[in-house]
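**Student:** just coords:
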């Protein structure tokens, strides 16, 4: 499955448009549950061990699960680093990696541009697999969706994009029952 995904663009403008194209009308634990399970099912189908984590930038966890056995404590640390990057800069970790060079980004560029110390640098990751959640009418990032595990950053980014596309299709195809007053957004 992952080998059939196209490589993500490295164009910052295209990536920023892509990120904003997934703006939600609202975002709750129900949305996180659906998106998280789409990702988990895709990774299980591809036989890839990874942690899927979705949380609000306020640190409230909405979804956290491994796709398969085989995770290591370092994967949990990488989840925290990717979430911190998304929360601080409001872009995917792939966008940040592309901004600061290729294949995970340049640590030196990040340190020099933002004036952060080398020790503070360890709080962040420029490897793909962290994605922002935007909500219409709310300024800034509301939540972060993160994948960390046995895949490279480009693959992780594409899995996130494909999961959000699938979620959007599900949402658009949803038909409300007569008993339900509102539709899933």
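**Tutor:** That came through, no problem. Note that the structure is predicted; figures quoted are calculated from it, not measured.
**Student:** Only C-alpha atoms from now on, for both contacts and neighbour counts.
**Tutor:** OK.
**Student:** now the strands for this protein?
**Tutor:** Per DSSP state E, the chain carries strands over the ranges 50-56, 61-66, 130-133, 143-149.
**Student:** Who are the packing partners of the second one?
**Tutor:** Identification of packing neighbours for strand 61-66 by 3 or more Cα pairs under 8 Å, 6 or more residues apart in numbering; DSSP states H and E yields helix 29-45, strand 50-56.
**Student:** do the last one as well
**Tutor:** Based on contacts counted as 3+ Cα pairs under 8 Å, 6+ apart, the elements that strand 143-149 packs against are strand 50-56, helix 73-89, strand 130-133, helix 153-173.
**Student:** could you give the angle of that strand to helix 153-173?
**Tutor:** In terms of direction (axes from the mean of the first three to the mean of the last three Cα atoms, to 10 degrees), strand 143-149 departs from helix 153-173 by 130 degrees.
**Student:** Name the residues that touch strand 143-149?
**Tutor:** With contacts defined as Cα atoms under 8 Å, 6 or more residues apart in numbering, strand 143-149 is touched by 48-57, 71, 75-76, 78-79, 82-83, 86-87, 129-134, 156, 160.
**Student:** here's the one I want to compare it with:
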């Protein structure tokens, strides 16, 4: 995949990677699942899960720093604002040839259309939270997160 990902495929992926229900217990289980996968793969990432405005899960593995916490917040803020993955938002702006921050009059210190944050959507309800990883190059953050989300949802279903 290039920087100009297939936007339709990214939207279809968002449609597939939805939950039937999502509560605090689900958030904690998902966080542990991602943490285990990151450790198994030897990845240094920060993991964050919110439900509404409440942070339910946060873990920072070796190799991460406070900068990763800031990236988590910026990427998740973009997902909450637009309801799409942060990778999709960046790919869309590149494909359409506009500057994300200028087009929407957003502060780059507050919003990041960089891969690694994903909407937690419940079927029939919509966006209820975010799941975010930071620590890898942005495309790898997105790929790791979507692979683990797919595994988690398949196991739960």
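**Tutor:** It's in. Computed from a predicted structure; not experimentally measured.
**Student:** Tell me how the two chains score on TM-score.
**Tutor:** Once superposed, the chains reach a TM-score of 0.89 (TM-score structural alignment, normalised by the length of the second structure), with 157 aligned residues with a Cα RMSD of 2.2 Å.
**Student:** For residue 102 of the first structure, which of the strands of the first structure is the nearest?
**Tutor:** strand 130-133 (15.9 Å; Cα to Cα).
**Student:** corresponding residues in the second structure for that closest one?
**Tutor:** Matched against the second structure by TM-score structural alignment, strand 130-133 of the first structure falls on residues 117-120.
**Student:** what separates that stretch from the chain centre, distance-wise?
**Tutor:** 4 Å (Cα atoms, centre = their mean, to the nearest Å).
**Student:** Can you state the mean residue-to-residue distance of it versus the first structure?
**Tutor:** With the two structures superposed, stretch 117-120 of the second structure lies on average 0.5 Å from its match in the first structure, counting by mean Cα distance after the TM-score superposition for the first structure.
**Student:** buried ones in that stretch?
**Tutor:** Within stretch 117-120 of the second structure, the residues scored as buried using 16 or more other Cα atoms under 10 Å are 117, 118, 119, 120.
**Student:** The third one and residue 81 touch, don't they?
**Tutor:** The one in question is residue 119 of the second structure. No - with contact defined as Cα atoms under 8 Å, residue 119 of the second structure does not count as touching residue 81 (10.3 Å).
**Student:** picking that back up, columns distance to residue 121 of the first structure on top of the strands of the first structure, output as JSON lines?
**Tutor:** Formatted as JSON lines, the strands of the first structure follow (distance: least, Cα to Cα, whole Å):
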{"stretch": "strand 50-56", "distance to residue 121 of the first structure": "21"}
{"stretch": "strand 61-66", "distance to residue 121 of the first structure": "24"}
{"stretch": "strand 130-133", "distance to residue 121 of the first structure": "16"}
{"stretch": "strand 143-149", "distance to residue 121 of the first structure": "18"}
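**Student:** do you know which of those lies nearest residue 18 of the first structure?
**Tutor:** Closest among those, using Cα to Cα: strand 130-133, at 10.7 Å.
**Student:** and that closest one, what does it pack onto?
**Tutor:** helix 73-89, helix 93-99, strand 143-149, helix 153-173.
**Student:** In the second structure, point out the residues matching the second one.
**Tutor:** The counterpart of helix 93-99 of the first structure in the second structure, using TM-score structural alignment, spans residues 86-92.
**Student:** mean shift of that stretch relative to the first structure?
**Tutor:** For stretch 86-92 of the second structure, the mean distance to aligned residues of the first structure following superposition is 0.7 Å (mean Cα distance after the TM-score superposition for the first structure).
**Student:** Touching that stretch from outside, list them.
**Tutor:** Contact with stretch 86-92 of the second structure is made by 3-5, 7, 10-11, 75-76, 78-79, 100, 112-118, 138-139, 142, as judged by Cα under 8 Å, 6+ apart.
**Student:** go again using 6 Å as the cut-off
**Tutor:** 4, 75, 79, 113, 114, 115, 117 (Cα atoms under 6 Å, 6 or more residues apart in numbering).
**Student:** roughly how far apart are the third one and residue 41 of the second structure?
**Tutor:** Right, residue 79 of the second structure. 26 Å (Cα to Cα, to the nearest Å).
**Student:** same question, residue 108 of the second structure
**Tutor:** Going from residue 108 of the second structure to residue 41 of the second structure by Cα to Cα gives 31 Å.
**Student:** cool, residue 87 of the second structure as well?
**Tutor:** The value you get for residue 87 of the second structure to residue 41 of the second structure, if Cα to Cα is used, is 21 Å.
**Student:** Same drill for these two, tell me which one is more crowded.
**Tutor:** residue 87 (25 against 10; other Cα atoms under 10 Å).
**Student:** since we're on residue 3 of the second structure, how many residues are nearby?
**Tutor:** Residue 3 of the second structure, neighbours per other Cα under 10 Å, totals 12.
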